[in-house]
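K.L.:
generate coordinates for the sequence data below:
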Amino acid sequence: PFTWPNAVAVALLVMLGASAAVAFVWAARYSLAISRLRRGVGDTVFYSADGKPWFRMDEQHEEVPLSAISPHLRRAVVAVEDHRFYYHGGIDVIGVGRAASKNLREREVVEGASTLTQQLARTLFLSNSRTWGRKVKEAALALLLEQQLHKDQILELYLNRVYLSGGVYGVQPMARRLYGKPARELTLAEAAVIAGVIQAPSALSPWSNPDRAVRRSHTVLERMREQKLISREEEASAVNRRPTFRPFVATAEARSGYVREYLRQQFRNEFGGDHPPDWQARTTVVPQVQEAAERAVENGLRRLGFRNLEAALVAFDPRTGNLLAMVGGRDYRLSAYNRATKSKRQPGSAFKPFLYATALERGFSPVSVLSGLASMPPLGRDEWIPRNAHAATADELTLRAALLESNNRASVALAQKIGTRPVIRMASDLGVTGQPDVPSLALGTGLATPFALTLAYAAFPNGGLRVKARSLVSVLDADGASVLDNPVSSERVISAETAFQMVSMLQDVIARGTGTAVRQWGVR
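P.N.:
Down below sits the predicted model:
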């Protein structure tokens, strides 16, 4: 007969059976993946917008057997990252207890207890998200790795995959880039530096923070001495021999080097420095547009003729925020500094559309008249008076005419009428942040990157909607499951009417104003 206790018991049995089946399938799937590791590890591949494979996460990857890695480096990594590596079964129970006790005392997470095997499991199969679900999977995968691989195999995989700053994965390419020698020839002092970087690759990078990297290496040497892996004399000798670091040199090809590294960094921002194999990252970059951008920068610099002049270019789809192309400088091989995303410069007259959009939002129209331009009083404590590129200044101009000729006095007069703070707020809402509250703001005397400035302009042709920059559309793991879905995101910043008027006014700038020169390059 039906009773509620019986029904509950049956339901629980069904749930337990289903959970066991899911766990079995999950374990079987990853067991197969681990068995394949004996044949080598794949790489994350980035796809261009046309769906074709474009480049790998680590184009300089070089795997070597454990026997080809200096014993100094092997011992240093184990000493500082997981000194009970050869004694636990994938999870260090003692370390977990110690970390839990310390975190409870501090009332925050100040210490972790991930073993080398857990770190490898995360690197190969999981994201870097800080969730309990990921930690449980990481622990289970560590146990599976320990069951199917012996310790030296795990250590070899780890040393060939670990992220070590500067876009370098694995100890062999790191040894070549940092010291100009293979990993088997590293001295104790050199090995300690590389082992120390693992804790925080960006903060401890020998290229960007050499002093911190060396101080961290001293901690590594101290741990090795405490664990009786080296003598006190060997420690002192290594501490007194500061390694010489080779300067950082970008190794990627010059073509598309900036945008490739930008995409890699976006991937790292999502998944950390870990390096999962056989993942697929779908990007928004259009190869034909990227090639055109590279040519445009190259030809433009050649035309100007200044040897050390740099340039940057970034192109977005204004409807979606999709990054279509990016060039961060003259030659990525000579300078990896991405001027498109990092170099802040005064936008000058390119800032004026934000001023005029603010005025339109506050009741002005394209035919509103600005008067008294020929005899403006001094502004600010320094009694500054704006000047135009040409000496002649009309006393009255409509907003449309003032923007068409990029009239400085008209722009400053308009800013005085509506106030600088609404303009700053408008620019910030569009993504151009940190602008100064000064009379010359209207002339673009603040700072902005080409990336932020270009994306802000997208709101005009997009009907007043600000779009979020998007370069990664989706990421699939080795099984084809989605681990990242990045849909188009937008929000209204200005009205559709203001956006329409701004497009009309900017079209006039190109058709018969200060921007007519670009028409010879096909811009309309």
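
K.L.:
going forward, measure contacts and count neighbours with C-alpha atoms only.
P.N.:
OK.

K.L.:
ok, the residue lying closest to Arg345 once chain neighbours are set aside - how many residues close by?
P.N.:
Nearest residue to Arg345, sequence neighbours excluded (C-alpha to C-alpha, 6 or more residues apart in numbering): Leu447, at 4.9 Å. Leu447: 19 surrounding residues under other C-alpha atoms under 10 Å.

K.L.:
ok, Arg36 next?
P.N.:
Neighbour count of Arg36, defined by other C-alpha under 10 Å: 11.

K.L.:
now do the helix or strand hosting it: distance to the chain's middle.
P.N.:
Here Arg36 is covered by helix 4-36, with elements defined by DSSP states H and E. Computed by C-alpha atoms, centre = their mean, to the nearest Å, the chain-centroid distance of helix 4-36 equals 38 Å.

K.L.:
structure for this one too, so we can compare:
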Amino acid sequence: MRRLILWGLALALLAALFVGLAVAFAARSLPSFYQLQATQVGQTIVVRARDGSEIVELGPSYGQWLSSEEIPQVMKDAMIAVEDRRFRSHFGIDPIGLARALYVAVTDDTRVAATSTITQQLARNVFLNSNRTLDRKLREAVLAVALETKFTKEQILELYLNKVYFGGGAYGVDSASRKFFSHPATRLSTAEAAIIAGLVKAPSRYSPTADVDAAVDRASVVLRLMREQGRISASEASVDVSAVNLKEETGQNSVRYFTDWALPQLDLLLPETFEPIEVWTTLDTGMQRAATASIKANTPEGAQGALVSLDRDGAVLALIGGTDYVQTNYNRATDAMRQPGSSWKLFVYLAALEAGYTPEDRVVDAPVTIEGWSPRNSGGSYAGPIDLRTAFAYSKNTVAAQLGNEVGFGTVASMARRFGITTPVSTYPSMVLGSSEVRLIDMTRAFAAVATGGSSVEPYGILKVTTASGELLYQHERAREVQLVPDHVAAGITDLLQTAVNTGTGRAAQIGRPVAGKTGTTNSNKDGYFVGFSSGITTGVWMGRDDNARVASLQGGRAPAQAFAAYMRYAVRNRPIEEFDTDLQLPEWQLEPDDEQMFGDPDDYYFIDEQGNLIEPGRPQDQGEDYFPYPDQPGGGAGVGPGEGDRPRLPGQPPRRPVGQPLPGDPAPDAPAAASDDFLRRATGEGAEQQQQRQPRQPNPPPPQ
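P.N.:
All right, here's what the predicted structure looks like:
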């Protein structure tokens, strides 16, 4: 027993010596009070709109540094009461509090409760991270004791109250007071001090701007502890915390959806830096306000709405991820994957137009079954034979199904990928009606590519990044454009999209100038879509419920189209009216059959008259009145164009006549040969004797000039 006691004392002395040396070394290496006062935690980011105006400041926000004498005593008492009641008596670590926490953990079989003192919290906030490991707790304890040996209690409390995080980016009591109450911390009341002191435990949970009731309940706990510890009177403890005037949040609600999407891109765009920076974005504050108002005014009750608006170069002008950022910060514009409904038919018709269809081509709207799937039109009616333009304008599902089946569902999926759809795309027949889930920003990007005449568009939100002193860290460079479809395909789909707004399902999107767009509604009205463009601005709108439940009367041609129109009237008000280019300059292989398409230019041919005389090309004026260069006219000669029989047929090109098959107007099969024997002898240069020795043969046409 004596040996155990002696060894125990020896080990205790060694441990005390080790701790003492650790504390001495830590205290010696600690920065001075003024150095700690000058250091800041984290990086401040000022976000600016495209016009340079400041729209939000993110990261740590520091108010005025308040000395111990300037900090109200009620603020000090509130913090000590709720965070460290024995702050004035311990040496950085609270042995009594630690022993009580261990006893509770043993008797109640629960985890050890938080036992950090104010000094330990200061050490953790300034020097360490928040990992809950034994190593970190031991270092925290050593640093806390070192702080107590180097600084006075008032200095420690001053550092703590000026550096602790209170939520919402606010560091220090002055920043928190200005953020929540719109006045400096030197004017804090008892109730306001109780609210701020209650934030330290869980800044996001008890923030008065996020949950007023939770903040009031927590402040009441702080006031009760202050009363129990004799720091305030009973009358002061009974103040009405709910009567405190809180600062209203302005201009930061919907903008945060945009910053949540754009700012994470800085990790890829910038080298690692911790200095304050300014981020110049593409956001237009007026358009953002208009977008917010249009979504709030038109979204059905109980549903959510999202909007993305792109300029012709891909710059994001406005972005709304929900009806209220404070209630839910989930970004439905960039993260949510929902079915686009009939707006997906954009890719079906793009594939059909590329395969050779034109807006005037006739199709049949009738019941159809493809691989056991039988699509139905909205309303259950069928129009019979109609043109492609009408089928698209009135969103005929049966026609889209037939087109998708004809061009191939894989072709439609490839077209969607080509235009920027990044989510998985199925190739089942029902995919033509928008059964594959997509992101709103991707669909808006696809329509923006159509608006640019078929050129690729890459959405972006950051123009440049500078330091606080103006040094340029990043400058946006426009992405290389790629032509996704031929011009005539882009013109054709624009024709269809414009008709859908003028006379079809998207009439609610009209704004008094040319608009092209497409509606989309999913089964049971779970999703409503409208995406369209006008005057160089492309905007997509989605509405629906987060739980994917049905929304009464939600259709793409109603609320989403109305929200689109309300926003676009403001967005394009200062832009010139632009007419759409819908003039289809079809490629040669897709033109209607005519003489020149079938036979080429007459000047490229050699003709032979009835007497076998060679007619030189390009000189019809030298011939008599009986000259007819075309074979389908009376007396016309037979001609063979250069390489006509060898040219391969392109996809969708009208079939050429088989070799040997006469065309209308060709001579009858038993008609005499066009060339006489005398002409053959003169043309080949052979003598009469040689010609008589040869067997008769048909002449080859002379080579082209």
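
K.L.:
quick one on the thing from earlier: buried residues, the helix holding Arg36 of the first structure. List them.
P.N.:
For helix 4-36 of the first structure, a neighbour-count test (16 or more other C-alpha atoms under 10 Å) marks Tyr30, Ser31, Ile34 as buried.

K.L.:
what is the equivalent residue in the second structure for Gly300 of the first structure?
P.N.:
In the second structure, the residue equivalent to Gly300 of the first structure is Asn298, according to TM-score structural alignment.

K.L.:
map the residue nearest to Arg345 of the first structure onto the second structure.
P.N.:
Residue pairing (TM-score structural alignment): Leu447 of the first structure is matched to Glu437 of the second structure.

K.L.:
likewise Thr514 of the first structure?
P.N.:
Checking TM-score structural alignment: Thr514 of the first structure goes with Thr505.

K.L.:
now the strands: where do they sit in the stretch 301-450 of the second structure?
P.N.:
For the stretch 301-450 of the second structure, the strands defined by DSSP state E, counting those that start in this stretch occupy 304-310, 316-320, 362-365, 384-387.

K.L.:
out of those strands, which is closest to Leu433 of the second structure?
P.N.:
Among those, the nearest to Leu433 of the second structure by C-alpha to C-alpha is strand 362-365 (15.1 Å).

K.L.:
tell me which residues are up against that closest one.
P.N.:
Residues outside strand 362-365 of the second structure that contact it (C-alpha atoms under 8 Å, 6 or more residues apart in numbering): Tyr382, Ala383, Gly384, Pro385, Ile386, Asp387, Leu388, Ala391, Lys396, Thr398, Val399.

K.L.:
from those, keep the buried residues only.
P.N.:
For those, a burial check counting by 16+ other C-alpha under 10 Å picks out Tyr382, Asp387, Leu388, Ala391, Lys396, Thr398, Val399.

K.L.:
what residue of the first structure matches up with the first one?
P.N.:
For Tyr382 of the second structure, the equivalent position in the first structure is taken to be Thr393, counting by TM-score structural alignment.

K.L.:
and the fifth one, by the same measure?
P.N.:
Alignment note: Lys396 of the second structure maps to Asn407 in the first structure; criterion TM-score structural alignment.

K.L.:
residue contacts, the residue nearest to its match when sequence neighbours are not counted?
P.N.:
Once flanking residues are discounted, Asn407 of the first structure sits nearest to Asn388: 6.2 Å by C-alpha to C-alpha, 6+ apart. For Asn388 of the first structure, the contact set (C-alpha under 8 Å, 6+ apart) comprises Asn407, Asn408, Arg409.

K.L.:
which of those sits closest to Ala340 of the first structure?
P.N.:
Nearest to Ala340 of the first structure among the contacts of Asn388 of the first structure, counting by C-alpha to C-alpha, is Asn408 at 26.4 Å.

K.L.:
number of residues surrounding that closest one?
P.N.:
Counted with other C-alpha under 10 Å, residues neighbouring Asn408 of the first structure total 23.

K.L.:
go ahead and confirm it touches Ala391.
P.N.:
No. Counting by C-alpha atoms under 8 Å, Asn408 of the first structure stays clear of Ala391, with 11.3 Å between them.

K.L.:
in the biggest helix by length in the second structure, which residues are buried?
P.N.:
For the second structure, the helix with the greatest residue count under DSSP state H is helix 2-29. With burial defined by 16+ other C-alpha under 10 Å, the residues of helix 2-29 of the second structure counted as buried are Ala22, Val23, Ala24, Ala26, Ala27.

K.L.:
distance to Val368 of the second structure added to those residues, as CSV?
P.N.:
Output for the buried residues of helix 2-29 of the second structure, formatted as CSV (distance: C-alpha to C-alpha, whole Å):
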residue, distance to Val368 of the second structure
Ala22, 83
Val23, 83
Ala24, 86
Ala26, 81
Ala27, 83
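
K.L.:
look up how far Thr251 of the first structure lies from Gln60 of the first structure.
P.N.:
Distance, Gln60 of the first structure to Thr251 of the first structure, by C-alpha to C-alpha, to the nearest Å: 8 Å.

K.L.:
before we move on, back to that, need the contact list for the match of Gly300 of the first structure.
P.N.:
Applying C-alpha under 8 Å, 6+ apart to Asn298 of the second structure gives the contacts Ala559, Pro560, Gln562, Ala563.

K.L.:
kindly report the same for Met502 of the first structure.
P.N.:
Pro353, Tyr356, Ala357, Phe460.

K.L.:
also Asn397 of the second structure?
P.N.:
Residues counted as contacts of Asn397 of the second structure (C-alpha under 8 Å, 6+ apart) are Pro375, Arg376, Asn377, Ser378, Leu433.

K.L.:
and it, how close does it get to Gln498 of the second structure?
P.N.:
Asn397 of the second structure is 19 Å from Gln498 of the second structure, where distance means C-alpha to C-alpha.

K.L.:
same question for Gln327 of the second structure.
P.N.:
Taking C-alpha to C-alpha as the measure, Gln327 of the second structure falls 37 Å from Gln498 of the second structure.

K.L.:
more crowded one of the two?
P.N.:
Neighbour count, other C-alpha under 10 Å: between Gln327 of the second structure and Gln498, Gln498 has more, with 26 against 11.
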